[in-house]
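**Q** This is a predicted model, with the sequence first.
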Amino acid sequence: MARKSLHPSVEQFKSFVKKHPKLLKSVRNGENTWQEVYEDWYLLGADDPKWNSFKDAGASEETAVEKTETDKGWMNQITGIIKKMDANQVQNHIQQLSQAIGAIQGVLGQFQGGIEQKANQPPSANTNPFSFKKD
């Protein structure tokens, strides 16, 4: 049996659906009809952002590969910066930071020590405010 040739727009739509297999699932699940999908495709075109959610996993893998390459580029930049650093200069900055933190801890310790000393002071010798002496 010979197959009839389809209209060119139908052939284009079929290839579009092959690139967007989630459309098939949405039609089978009853979310859309083929008529609706075809009309939207015909009116909006294949490049409309509406179709991004229907792309296959292969397209998302390509995006993931591009993202990985971007991440590798970022890591290469960080590695290059680290290689250019002077170790002695970094050590000097770390020591200065450590000294600054120590100074801040000392100031906080003085404030806390003042509060703790007041709390830990023994009560005065005369604890009774109404002390009576015999004459």
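**A** That came through, no problem.

**Q** switch to C-alpha atoms for all contacts and neighbour counts from now on
**A** Noted.

**Q** for the protein, which helix is longest?
**A** Ranked by number of residues, the top helix in the chain under DSSP state H is helix 87-120.

**Q** Of all the residues in it, which ones are buried?
**A** Judged by neighbour count (16 or more other CA atoms under 10 Å), helix 87-120 contains no buried residues.

**Q** Could you check how far it is from the centre of its chain?
**A** Counting by CA atoms, centre = their mean, to the nearest Å, helix 87-120 is centred 33 Å from the centre of its parent chain.

**Q** Comparison target below:
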Amino acid sequence: MAKKKLHPSVEKFKEFVKAHPELAQEVRKGETTWQEMFEDWYLLGEDDPRWNTKSDNKKDKKNDEKDQKTDWLGTIMGAVKNMDPAQVQGQISNISQALGAIQGVLSQFQGKSGGSSGASNSGPAHPFSFRKD
């Protein structure tokens, strides 16, 4: 039985897939279909960044994450070096005073609600007593 001659673009796509075996694994995992992959390849071309190997992308992501962690740490360390201890102490003092004021207000509200319940216990529950005749 003779092999059927495929369209030249399909032949090129097959060669492309042989050069990028990770694409076949994407199809096997169910992430995409051959039809979708062929259409993307046909429309985007072989040089599109989509065809970069996943392992290269993972390595790039890991390197980027390391760079971000290093940058974050450097940023924090730079901020700590540039801090004036007296200014930091002043800010902490201001925050402490603000928290003290908030606690004072809250305790006043709690005292009023607690005081009113105590006052209501000493007097009648209903100031106007209605009796049945």
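**A** Thanks, I have it. Being a predicted model, the structure only gives us computed values, none of them experimental.

**Q** Provide the TM-score value for the superposition.
**A** Remark: TM-score between the superposed chains equals 0.64 [TM-score structural alignment, normalised by the length of the second structure]; 114 aligned residues with a CA RMSD of 3.4 Å.

**Q** coming back round to it: mean shift of the longest helix of the first structure relative to the second structure?
**A** When the second structure is superposed, helix 87-120 of the first structure averages 1.0 Å from its matched positions, counting by mean CA distance after the TM-score superposition for the first structure.

**Q** so where is that helix in the second structure?
**A** Taken onto the second structure by TM-score structural alignment, helix 87-120 of the first structure occupies residues 85-118 there.

**Q** quick revisit: which strands and helices lie in contact with the longest helix of the first structure?
**A** In terms of contacts (3 or more CA pairs under 8 Å, 6 or more residues apart in numbering; DSSP states H and E), helix 87-120 of the first structure is not packed against any helix or strand.

**Q** Name the helix or strand for Ser11 of the second structure, please.
**A** Not Ser; residue 11 of the second structure is Glu. According to DSSP states H and E, Glu11 of the second structure maps onto helix 8-19.

**Q** Kindly report the same for Asp67 of the second structure.
**A** Secondary structure from DSSP H and E places Asp67 of the second structure in helix 54-81.

**Q** what's the mean gap between that helix and the aligned bit of the first structure?
**A** Averaged out, helix 54-81 of the second structure is 1.6 Å away (mean CA distance after the TM-score superposition for the first structure).

**Q** in that helix, what's buried?
**A** Buried, per 16+ other CA under 10 Å, within helix 54-81 of the second structure: nothing.

**Q** Which elements pack onto that helix?
**A** Against helix 54-81 of the second structure (3+ CA pairs under 8 Å, 6+ apart) you get no helix or strand.

**Q** change it to 10 Å
**A** Here helix 54-81 of the second structure touches helix 21-29, going by 3 or more CA pairs under 10 Å, 6 or more residues apart in numbering; DSSP states H and E.

**Q** what's near enough to touch the spatially closest residue to Val27 of the second structure that is not a sequence neighbour?
**A** The spatial neighbour of Val27 of the second structure that comes closest, neighbours along the chain excluded (CA to CA, 6 or more residues apart in numbering), is Thr33 at 5.4 Å. Applying CA atoms under 10 Å, 6 or more residues apart in numbering to Thr33 of the second structure gives the contacts Leu23, Ala24, Glu26, Val27, Glu39.
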